[in-house]
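Student: sharing a model prediction with you, sequence too.
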Amino acid sequence: MRVSVIGCGYLGAVHAAAMADLGHDVIAVDVDAEKIATLRAGLPPFFEPGLPEILSTSLASGRLNFTTEMADVAGATVHFIAVGTPQSDASGAADLRFVDAALDALIPHLGPQDIVVGKSTVPVGTAERLAERLLTAGSTATLVWNPEFLREGFAVKDTLAPDRLVFGVAQGTGHDAALRALHEVYATAIAGGVPVVETDLATAELVKTAANAFLATKISFINAMSEIAEATGANVTELADAIGYDTRIGRRFLNAGVGFGGGCLPKDIRAFSARAEELGLGDSVAFLGEVDAINLRQRQRVIERVLTEGGGAETGLTVAVLGLAFKPHSDDVRDSPALDVALGLVAAGATVVAYDPEAMGAAQKRFPELVVAKNVDQALLGADIAVLVTEWPEFVELDPRRVGDLMTHKRIVDARNVLNPAQWRAEGFHYSSLGRP
């Protein structure tokens, strides 16, 4: 099929390259000329494992092209809207300006039988409003919603072989043709056994926001339990193991630590709450406010733990911060707990030297004053205390003996609960984590 992708940020660039890798003829559009030039050269503007390879092969095949001209989508029959929906400056609501602008720019170039596919994460009711916008403009194209469920670090895999596909299509003219088009777009995944949920527009929108709200709640729940565990001498990891055997609960994402971040979960639960308030149903999701608060409190807990275990910033404390990205296998520092910890320690008066395998450029672009190291050894050299805040394999697999030889004092705060306490204590470290004795 010939498809277009509107927006070449994280979602759009991955989706465009993956669609071309599946054999479709793809034209991807973005207003950022510099970003388009970079992508044309086969260079992703962000770190994502596997993306450089499929980007390179898709460009070489001629199936993938990038442009700044919306008119170039002419001839495509399926158009994916994959622009960002950032948090509004004035409130927690999603800012839909980019979605609206993308559709308005696309409308003049739509054919009468074209399919417009929303992939951006939007508040429920957005798709219905956009469908009316199409009608008002005199377009007979059909609007559907196909939410994304990408995990940063695994986005290529999640696009090529997702764990489910959700197709939201309104009843009426164009319904059957739209479903056929979506089934054709994702034919490879569907043939491989990926489940398909065919539903209405509102449900498709809610699937993404509800999934993120549930995941955020699960993470904040175990972090709240880590506070209780610390106060009572319990072990939150063993607690998670025990309750995780209950198949109704499950063990995944029950790992206590510094909390969640990135460009999705924090903004999406705030946008969900804002939309519920607009619907007069704020009480229904009021718990999400506490989910958010617990998550932000974890960052402060880690900052205070480092200062306490290190002897206080007034002692001239030097801290090695291991990690800046919000999660491993990503260079994304948006709403990153790790970056917040580093900046919080600086604000408290500590001398901070940070290292991250991929995110230092993004972090320094936002905060040029942040001191970063060239490698993990340089970050650790002469440190009074280290804090592991992003669970990169490089950090999880550190040799405590070698680390101890580099540091001035053998102290470490494991803010992801991923290190072996006994191993580190055996090498003379004062080891501290969250919710474990």
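Tutor: On my side now, so go ahead. Numbers count the residues shown, from 1 in each chain.
Student: rest of the way, CA atoms for contacts and neighbours
Tutor: OK.
Student: that's a strand at F80, yeah?
Tutor: Yes - residue assignment for F80, taken from DSSP: H, G, I helix; E, B strand; the rest coil, places it within a strand.
Student: if I look at it, how far off is G193?
Tutor: Taking C-alpha to C-alpha, to the nearest Å as the measure, F80 and G193 are separated by 23 Å.
Student: pull the distance from the strand or helix carrying A17 to the chain's centre.
Tutor: With the criterion set as DSSP states H and E, the secondary-structure element containing A17 is helix 10-21. Computed by C-alpha atoms, centre = their mean, to the nearest Å, the separation of helix 10-21 from the middle of its chain amounts to 16 Å.
Student: number of residues surrounding the nearest residue to G23 once chain neighbours are set aside?
Tutor: On the basis of C-alpha to C-alpha, 6 or more residues apart in numbering, the spatially nearest residue to G23 that is not a chain neighbour turns out to be R63, at 7.3 Å. R63 is flanked by 20 other residues according to other C-alpha atoms under 10 Å.
Student: F80 and G193 - which one has more neighbours?
Tutor: Set F80 next to G193 and count neighbours by other C-alpha under 10 Å: F80 wins out with 23 against 11.
Student: that one contacts C8, doesn't it?
Tutor: No - the pair F80 / C8 is not scored as a contact, 10.9 Å apart, by C-alpha atoms under 8 Å.
Student: next up, a structure to set beside the first:
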Amino acid sequence: MKMAVVGTGYLGATHAACMARLGHEVMGVDIDEAKLSKLRSGEMPFYEPGLEELTREMVASGRLQFTSSYEEAAEFADVHFLAVGTPQKRGEFAADVSALESVIKLLAPLINRPAVILGKSTVPVGTAQEMRALARSLSPVGDDLELGWNPEFLREGHAIKDTLEPDRLVVGVADDGAGRAEAVAREVYADLLANGVPFLLTDLATAELAKTAANAFLATKISFINAIAEVCEAAGADVVQLADALGYDSRIGRAFLNAGLGFGGGCLPKDIRAFMARAGEMGAAQALTFLREVDSINMRRRTQMVEMVKQSCGELLGAHVAVLGAAFKPDSDDVRDSPALNVAGQLQLQGATVNVYDPKAMDNSRALFPTLGYSTSALEACDNADVVVVLTEWKEFRNLDPVELAGIVRQRKMIDGRNCLDPARWIGAGWQYRGFGRASSRTAN
């Protein structure tokens, strides 16, 4: 099929390249000419494993191209995917869908033959119906322009696999346009469906909620185990062993039961807040009051980490702290609402000398927190440190040699903010080790 993907950020660029991989002719659309110039040369404006290589391959094949012209996109494509951002409104919990509305207002008047728009952005429930009515009112073809909703379920660091081998495909349609939107979606994803990927056809509202509810559940699971970690701290229990015990229960599962610094990034925090805000607008605020505590537990982890570092150093003023990790998760350069950078900033504000290292997120970190110290390697960051703090669970950090590191630091103190290290290995090398919910402090005998 000939398709346009409007928005070439993380979601749009990934979707465009993967759709080209499936054999479709794809046109990525964006108003940022600098970004488009990079994409045309196969250069990613962000880091996602394998995506740069895939994009270069698809551009070279001729199946993937990029433009800033909505006129060109409308003429080219029979199906249009919307992948623009829906950030949190400034000073509010609600999502800002103004960029999505702007795209509809620009694109719909140019569509002069029957076509389908499929939204992929995460939006408040009810948005799709509003955008459908708006698009039809603006397009010369009127009701021959159909809009459905096809939410994404990508994990940063695994985006290609999650697009080409998804757990499920969800497509929301309006009753009076179901046949056409469903038929187009099935054609787009024909190869995936042939491989047995489940296809769930729903109404528009259910499709919108499928994404927001999924994120709310995952956030709740993370905050649950972090709350239990606080209990483990008080009881002297080990939250990692406890999570393993829970994970064997098929009703619970082990995924997302890793206690630590908590979640961040551009999705979970703003999505659960927007979910609460929308529920309130619909008169269902009480149904999601628990998400306020989920959010509170998550934010509390950052304050607790700062306190743990302070306890380790005795006094933050003048202390040298090595912060390993800046991205909100490994295999990503995304520092949006990053717990790691938030903690690093708080430590510096309280007087510590902070040196940060991350394998991929250094440029983004400098742009956001220019006053922090930055190092070119983990060993450089740890030079003369009073305490080393692991805040993003990169494989590079999990594989650090505690014996080698001992000869570089000023004090052998390790705070494992992601419970990703082997305590016995570090304690055996003479380090004082502390993790979340893994007993208050451990050291070599």
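Tutor: Received it, and whenever you're ready, just let me know what you need. A quick note: this is a predicted structure, and the numbers were derived from the prediction, not measured.
Student: what range in structure 2 matches the helix holding A17 of structure 1?
Tutor: Under the alignment (TM-score structural alignment), helix 10-21 of structure 1 falls on residues 10-21 in structure 2.
Student: what about the matching stretch, how far off from structure 1?
Tutor: Between stretch 10-21 of structure 2 and its aligned stretch in structure 1, the superposed structures give an average distance of 0.8 Å (mean C-alpha distance after the TM-score superposition for structure 1).
Student: which residues in the stretch 1-150 of structure 1 form strands?
Tutor: Listed in chain order, the strands found in the stretch 1-150 of structure 1 under DSSP state E, counting those that start in this stretch are 2-6, 25-29, 64-67, 78-81, 115-118, 142-145.
Student: the second one to strand 2-6, inter-axis angle?
Tutor: An angle of 20 degrees separates the directions of strand 25-29 of structure 1 and strand 2-6 when computed by axes from the mean of the first three to the mean of the last three C-alpha atoms, to 10 degrees.
Student: buried set for strand 25-29 of structure 1?
Tutor: Judged by neighbour count (16 or more other C-alpha atoms under 10 Å), strand 25-29 of structure 1 contains these buried residues: 25-29.
Student: and V389 of structure 1, how many neighbours?
Tutor: As a burial measure, V389 of structure 1 scores 32 neighbours (other C-alpha under 10 Å).
Student: right, I mislabeled it, should have said S61 of structure 2
Tutor: For S61 of structure 2, the number of neighbouring residues by other C-alpha under 10 Å comes to 12.
Student: which position in structure 1 aligns with it?
Tutor: S61 of structure 2 maps onto S61 in structure 1 when the alignment is built from TM-score structural alignment.
Student: separation between that match and I54 of structure 1?
Tutor: Distance of S61 of structure 1 to I54 of structure 1, computed by C-alpha to C-alpha: 10 Å.
Student: close enough to count as contact, V321 of structure 1 and L343?
Tutor: No - taking contacts as C-alpha under 8 Å, V321 of structure 1 lies outside contact range of L343: 10.1 Å.
Student: ok, these two, which is more surrounded?
Tutor: Legend: neighbour count by other C-alpha under 10 Å for V321 of structure 1 and L343, higher for V321 (29 against 18).
Student: under the alignment, what does the more buried one map to in structure 2?
Tutor: Residue pairing (TM-score structural alignment): V321 of structure 1 is matched to V323 of structure 2.
Student: that's a strand at that match, yeah?
Tutor: Yes - when three-state DSSP is applied, V323 of structure 2 is found to be in a strand.
Student: list the contacts of it.
Tutor: Neighbour list for V323 of structure 2: 340, 344, 354-357, 381, 388-391 [criterion: C-alpha atoms under 8 Å, 6 or more residues apart in numbering].
Student: one more time with 7 Å, if that's ok
Tutor: Applying C-alpha atoms under 7 Å, 6 or more residues apart in numbering, one finds that V323 of structure 2 lies in contact with 344, 354-357, 388-391.
Student: counting neighbours, which of those residues comes out on top?
Tutor: The residue in the contacts of V323 of structure 2 with the most neighbours, by other C-alpha under 10 Å, is L391 (32 neighbours).
Student: any idea how far V306 of structure 2 is from that one?
Tutor: 11 Å.
Student: list the residues that contact both of these two?
Tutor: Residues within reach of L391 of structure 2 and of V306 at once, by C-alpha under 7 Å, 6+ apart: there are none.
Student: what's the first-to-last distance across stretch 323-339 of structure 1?
Tutor: For stretch 323-339 of structure 1, the first-to-last residue distance is 8 Å (C-alpha to C-alpha).
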